[in-house]
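S.K.: the following block contains a protein sequence and its predicted model.
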Amino acid sequence: MINKTFDSIDDAVADIADGSTILFGGFGGAGVAYESILALYRQGAKNIIGVSNNPGYEHEGIAKLILHDRLSKLMCSFPNNKQSYVFIEKYNQGKIDLELIPQGTFAERIRAGGAGIEAFFTPTGVGTEVAIGKEEREINGVTCILEKAIRGDYAFVKAKKADRWGNLVYNKSGRNFNPVMAMAGKITIAEVDEIVEIGELDPETIVTPGIFVQRIVKRSGL
């Protein structure tokens, strides 16, 4: 019987090693797997390469990991927000590296990783610092740069509901980056509000099929 549920979020993150690349779902505060991130903080892994649309706000989300020097690098689209002062301070101190990625390119690089596409050409970033060191090619008269896929050793996603097979239903804007990150993680950990029986989810509402999810844990809500 397939059952991907874990009794605790601490058990679900226990094997994450130093130096792992982790995809952190969420956009702003929506769809962020906060309890998974706190469990990772307790677990103690360090030198993590984080992939996230932003570096968290104040001391919440991955900002807590950054505050305690757990991330060595952040791949991100929006690092410079006044509420993201933890990342800004650590970056200015030289304690964390940054790969700045335009948001559309960011989403497509992750989607490509999940779809088995190694790289793609895009005009976004041509003529800017984003293009430095990247292959250029003219396609249909448009200059493009080569962008490589992003994949993670782990992906932390937040969903509204799951069944024990790992099929996921999201809550409105909580979908954001979570579906593509779930596809691009070797081990995807889904933090969910509710776990239901097989057959209770309407197939039309399932966004992430269980084939992309390896671990499920119910949020404590604390």
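M.R.: Happy to help now that I have it.
S.K.: only C-alpha atoms from now on, for both contacts and neighbour counts.
M.R.: Noted.
S.K.: so residue 159 belongs to a strand, correct?
M.R.: Yes. Under DSSP: H, G, I helix; E, B strand; the rest coil, residue 159 sits within a strand.
S.K.: which residues of the protein fall in helices?
M.R.: Secondary structure of the chain by DSSP state H: the helices cover 9-13, 34-43, 62-67, 85-92, 103-115, 178-184.
S.K.: quick one, which of the ones you listed is packed in tightest?
M.R.: The highest mean neighbour count among these, using mean count of other C-alpha atoms under 10 Å, belongs to helix 178-184: a mean of 28.
S.K.: please work out which residues outside it touch it.
M.R.: Residues from elsewhere that reach helix 178-184 (C-alpha atoms under 8 Å, 6 or more residues apart in numbering): 23-26, 31, 107, 110-115, 150-152, 155-158, 188, 207-208, 212-213.
S.K.: give me that answer again for 6 Å
M.R.: By C-alpha atoms under 6 Å, 6 or more residues apart in numbering, the surrounding residues in contact with helix 178-184 are 25, 111, 113, 114, 151, 155, 157, 188, 208, 212.
S.K.: do the same with stretch 196-215
M.R.: 4-5, 163, 165-169, 179, 183, 187-189.
S.K.: any idea how far the residue in the chain sticking out farthest from the centre lies from residue 148?
M.R.: In the chain, the residue that sits farthest from the middle, by C-alpha atoms, centre = their mean, is residue 141; the gap is 34.1 Å. Between residue 141 and residue 148 the computed distance is 22 Å (C-alpha to C-alpha, to the nearest Å).
S.K.: now swap in residue 120 and tell me
M.R.: Distance, residue 120 to residue 148, by C-alpha to C-alpha: 7 Å.
S.K.: same check on residue 62?
M.R.: For residue 62, the distance to residue 148 (C-alpha to C-alpha) stands at 24 Å.
S.K.: just give me the neighbour total for residue 152.
M.R.: Neighbour count of residue 152, defined by other C-alpha atoms under 10 Å: 25.
S.K.: structure B:
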Amino acid sequence: MSGSKKVYKDAQSALAGIKDDMTLILGGFGLCGIPENCISVLAKSGVKNLTCVSNNAGVDDFGLGLLLQNRQIKKMISSYVGENALFEKLYMSGELEVEFCPQGTLAERMRAGGAGIAGFYTPTGVGTLIADGKEIKKFEGREYVLERGIKGDFAFVKAWKGDKFGNLVFRKTSRNFNPMAATAGKITVAEVEELVEIGELDPDQIHTPGVYVQRIFQGSGYEKRIEQRTIRK
């Protein structure tokens, strides 16, 4: 696929093919580095019964919280959801299915899915509810739990810069779950703050190679909210 065929006008066109009941993988940590434009279009699209894989679920009125407001998500696979009161309400009422996953394990499940690895063993979660119903094996006298790799129908990531082939550069903390998420979608959509020509990015600075990205567009109107702002007096 040539670079030009990967470039889309906006989030609306880049999300063509999204349907009910799909599994979506989203990069970002808290509200840092989340694909704001893609989430906004998803919230207006009307798609429902989604399984969303994301470190967290945004806040009540931003990020994935917008999809929760619309009751578009049937299941969340997440690590940290403590900033969203609506998430708690939907979970406690039985309207939302939740699969909690340790943060490092979640990152590795995305990476494994993108690498074509069906599963891996980790000591994290052994002896807790996380391990219930999962295979346990001993290696060198220590117990490990089998975790499955994750692959999504679509993956959505947000980068600082990208070129028309889909090579991506993430800035600072936004290089969190985004690189792993980018590998784990059958179709990966990248929104970038700046879209440049092929060859303009320093190859040594590229965090995600374009081979993982099928669609890319230059986003706009980023709010870049902060969940908890702490400043000196």
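M.R.: Structure's in. What do you need? A quick note: this is a predicted structure, and the numbers were derived from the prediction, not measured.
S.K.: now the TM-score, please.
M.R.: With the length set by TM-score structural alignment, normalised by the length of structure 1, the two chains reach a TM-score of 0.97; 220 aligned residues with a C-alpha RMSD of 1.0 Å.
S.K.: with neighbour numbers in mind, choose between residue 120 and residue 148 of structure 1.
M.R.: Neighbour comparison, residue 120 of structure 1 and residue 148: the larger count goes to residue 148, with 18 against 15 (by other C-alpha under 10 Å).
S.K.: for residue 54 of structure 1, see how far away the more buried one is.
M.R.: Residue 148 of structure 1 is 20 Å from residue 54 of structure 1, where distance means C-alpha to C-alpha.
S.K.: measure stretch 5-21 of structure 2 end to end?
M.R.: Stretch 5-21 of structure 2 stretches 27 Å from its first residue to its last (C-alpha to C-alpha).
S.K.: can you pull the buried residues of that stretch?
M.R.: 6, 7, 8, 10, 11, 14, 15, 21 (16 or more other C-alpha atoms under 10 Å).
S.K.: so what's the first one up against?
M.R.: Pointing back at residue 6 of structure 2 there. For residue 6 of structure 2, the contact set (C-alpha under 6 Å, 6+ apart) comprises 214, 215, 216.
S.K.: against residue 218 of structure 2, how distant is it?
M.R.: Distance from residue 6 of structure 2 to residue 218 of structure 2, by C-alpha to C-alpha: 12 Å.
S.K.: strands of structure 2, residue ranges please.
M.R.: Ranges of strands within structure 2 are 23-26, 50-53, 73-78, 97-100, 119-122, 136-139, 142-148, 152-163, 168-169, 185-196, 215-218, based on DSSP state E.
S.K.: same list (those strands) but as a markdown table, adding distance to residue 130 of structure 2.
M.R.: What follows is these, written out as a markdown table (distance: least, C-alpha to C-alpha, whole Å):
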| stretch | distance to residue 130 of structure 2 |
| --- | --- |
| strand 23-26 | 20 |
| strand 50-53 | 16 |
| strand 73-78 | 12 |
| strand 97-100 | 8 |
| strand 119-122 | 11 |
| strand 136-139 | 12 |
| strand 142-148 | 9 |
| strand 152-163 | 21 |
| strand 168-169 | 33 |
| strand 185-196 | 24 |
| strand 215-218 | 35 |
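S.K.: residue 37 of structure 2 is nearest to which of those strands?
M.R.: Closest approach to residue 37 of structure 2 among those is made by strand 185-196 (7.5 Å; C-alpha to C-alpha).
S.K.: equivalent range in structure 1 for the closest one?
M.R.: Mapped onto structure 1 using TM-score structural alignment, strand 185-196 of structure 2 covers residues 185-196.
S.K.: off-centre distance for the matching stretch?
M.R.: 13 Å (C-alpha atoms, centre = their mean, to the nearest Å).
S.K.: name the residues of it that are buried.
M.R.: Quick answer for stretch 185-196 of structure 1 (16+ other C-alpha under 10 Å): 185, 186, 187, 188, 189, 190, 191, 192, 193, 195.
S.K.: reformat those residues as a markdown table; add distance to residue 76 of structure 1.
M.R.: Listed next are these as a markdown table, based on distance: C-alpha to C-alpha, whole Å:
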| residue | distance to residue 76 of structure 1 |
| --- | --- |
| 185 | 17 |
| 186 | 20 |
| 187 | 21 |
| 188 | 19 |
| 189 | 20 |
| 190 | 21 |
| 191 | 22 |
| 192 | 24 |
| 193 | 27 |
| 195 | 31 |
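S.K.: for burial, what's the neighbour tally of the aligned partner of residue 23 of structure 1 in structure 2?
M.R.: Using TM-score structural alignment, the partner of residue 23 of structure 1 in structure 2 is residue 25. By the criterion of other C-alpha under 10 Å, residue 25 of structure 2 has 29 neighbours.
S.K.: just residue 59 of structure 2 next, same as before
M.R.: With other C-alpha under 10 Å as criterion, residue 59 of structure 2 counts 21.
S.K.: which residue is the nearest non-sequential neighbour of it?
M.R.: Computed as C-alpha to C-alpha, 6 or more residues apart in numbering, the closest residue to residue 59 of structure 2 that is not its neighbour in sequence is residue 84, at 4.7 Å.
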